[in-house]
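Visitor: here is the input, now give the coordinates:
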Amino acid sequence: MRVIVADDALLFREGLTRVLASIGFEVLGVAGDGEEAVRLVGQDPPDVAVLDLRMPPGHGTEGLEAAVRIRERWPSVGVLLLSQYVEAHYALRLMTEFEGGVGYLLKDRVSALESFGQDLRRVAAGETVIDPELVSLLVARRREEDPLGALSERERDVLSLMAQGLSNVAMAETLFLSTKTIEANVSSIFTKLGLAPDARDHRRVLAVLTFLRGGG
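Guide: Okay, here's the model as predicted:
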């Protein structure tokens, strides 16, 4: 699998490049800012662009803006944002603007090599990956008037894992439940959130958006 890496911190960038090579990824190029990242993708589109959220010149949302430009020009390229801190509104923007092939992880996740590699492959496959710490933070912020108030504890667990991008099979393995039980919980979540089937059936995305907005 082919990737490009963009981060203005030289040591982290080199370390990440070595980590990716050690777990079987081909690093096509490295960049120190968003503009260079976009240029590298244009030269030879990778499967995934791994971007630091904050890069020069302003150290604001340059990585996110680069991700938006990349997806507008090369829709098949997955984008994975890495951040030093949990910032829910940026993850929400990713979820809102793109239907899949995106991820938001804390930089600490890179050290868990096997898990990080799996997350990258999921993004490349068109899935959405959200950092578990962000999900936990949003759960902790729940209010009584929360739109998720009607969900049972089990359904909240399922939705939390859904927000991390897990499939029904993966959720079943994580919660030690049958796939049929997970499917029943997912169906119940859709019903309680008023998400009726539509032609594109993006109810999973809409359910997770509801979850993320509820934590704001």
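Visitor: hey, let's count contacts and neighbours off CA atoms from now on
Guide: Fine.
Visitor: and the helices in this protein?
Guide: Taking DSSP state H as the test, the helices found in the chain are 10-22, 34-43, 62-73, 88-97, 113-124, 132-140, 153-163, 168-175, 179-192, 203-214.
Visitor: the fourth one vs helix 62-73, what angle?
Guide: Looking back up the chat, that one is helix 88-97. With axes from the mean of the first three to the mean of the last three CA atoms, to 10 degrees as the basis, helix 88-97 and helix 62-73 are set at 0 degrees to each other.
Visitor: list the buried residues for stretch 180-191?
Guide: 182, 183, 185, 186, 189, 190 (16 or more other CA atoms under 10 Å).
Visitor: please generate a structure for the following sequence too, so the two can be compared:
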Amino acid sequence: MKAAIRVVLGDDQPIIREGVTTILTRAGIDVVRVVDNAVDLVRAAAEDRPDVVITDIVMPPGDTDAGLRAALAVRAAHPGTGVIVLSQFLEAGYALDLVGDDPRGVGYLLKEKVAEPETLSDAVHRVAEGGSALDSDVIASLVGRKRAAGPFDRLTPKEREVLALMAEGHSNSGIAARLVVTVPAIERHVTGIFLKLGLHPTESTQHRRVVAVLEYLKS
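Guide: A predicted model of the protein is given here:
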């Protein structure tokens, strides 16, 4: 029997802590420790070695971005631990800071979406498995930024749509389900994206997906 995913949760609002804990527990996810400040969050990640750390951005000490800084510290100290940041506001810059040089094992969700139990539990599973779970509104904000001309201009509207869903963390089958098309159709779009971005078959498909998403978010 597969072991339950282990989570450390950090949030300074009791109602959020209770709500998230309830959602995860009902989904069969083990919340091993709950803390209310960034210092204890970093300590708990080191002591409990969870599969995933979930944290609010705004937490003591300082009540600014201490939670985000704690998440970055956890990523740096424990690369095998996934990190999900919860935010009350849409802050694309925070998402880019969290992604850094690798979107694997990273999630950024708006708190209003966490009210949907499946959204949170699905994100935890994806991040625990080394995938990403970036909120669709955050992706839309990043995609909508003005950017310099480049290889992304060669993508078709459908390829852009597929790449945006890749950036959210969806697999080919997940994208196919969202767009109501076949998996082979999505595979053709993904191949087209790789070719237009100059990502050649000498690298693994997973590596090319990571590079494509990262460049898309940061370009």
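Visitor: could you dump the helices of the first structure to CSV with distance to residue 28 of the first structure?
Guide: Converted to CSV, the helices of the first structure look like this (distance: least, CA to CA, whole Å):
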stretch, distance to residue 28 of the first structure
helix 10-22, 10
helix 34-43, 8
helix 62-73, 16
helix 88-97, 24
helix 113-124, 15
helix 132-140, 28
helix 153-163, 30
helix 168-175, 31
helix 179-192, 38
helix 203-214, 31
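Visitor: wait, which of the ones you listed is closest to residue 103 of the first structure?
Guide: Closest approach to residue 103 of the first structure among the helices of the first structure (CA to CA): helix 113-124, 6.3 Å.
Visitor: in the second structure, what range does the closest one match?
Guide: Per TM-score structural alignment, the counterpart of helix 113-124 of the first structure in the second structure is residues 117-128.
Visitor: what distance do you get for the most centrally placed residue in the first structure to residue 46 of the first structure?
Guide: Residue closest to the average C-alpha location in the first structure (CA atoms, centre = their mean): residue 103, at 2.3 Å. Using CA to CA, to the nearest Å, residue 103 of the first structure is found at 15 Å from residue 46 of the first structure.
Visitor: one more: residue 27 of the first structure?
Guide: Distance from residue 27 of the first structure to residue 46 of the first structure, by CA to CA: 9 Å.
Visitor: aligned counterpart of the residue nearest to the centre of the first structure in the second structure, please.
Guide: Aligned against the second structure - with TM-score structural alignment as the criterion - residue 103 of the first structure pairs with residue 107.
Visitor: my read: its match touches residue 75, true?
Guide: No. Using CA atoms under 8 Å, residue 107 of the second structure makes no contact with residue 75, being 11.8 Å away.
Visitor: which neighbours do the two share?
Guide: residue 83 (CA atoms under 8 Å, 6 or more residues apart in numbering).
Visitor: and stretch 134-153 of the second structure, end to end?
Guide: 23 Å.
Visitor: off-centre distance for that stretch?
Guide: 16 Å (CA atoms, centre = their mean, to the nearest Å).
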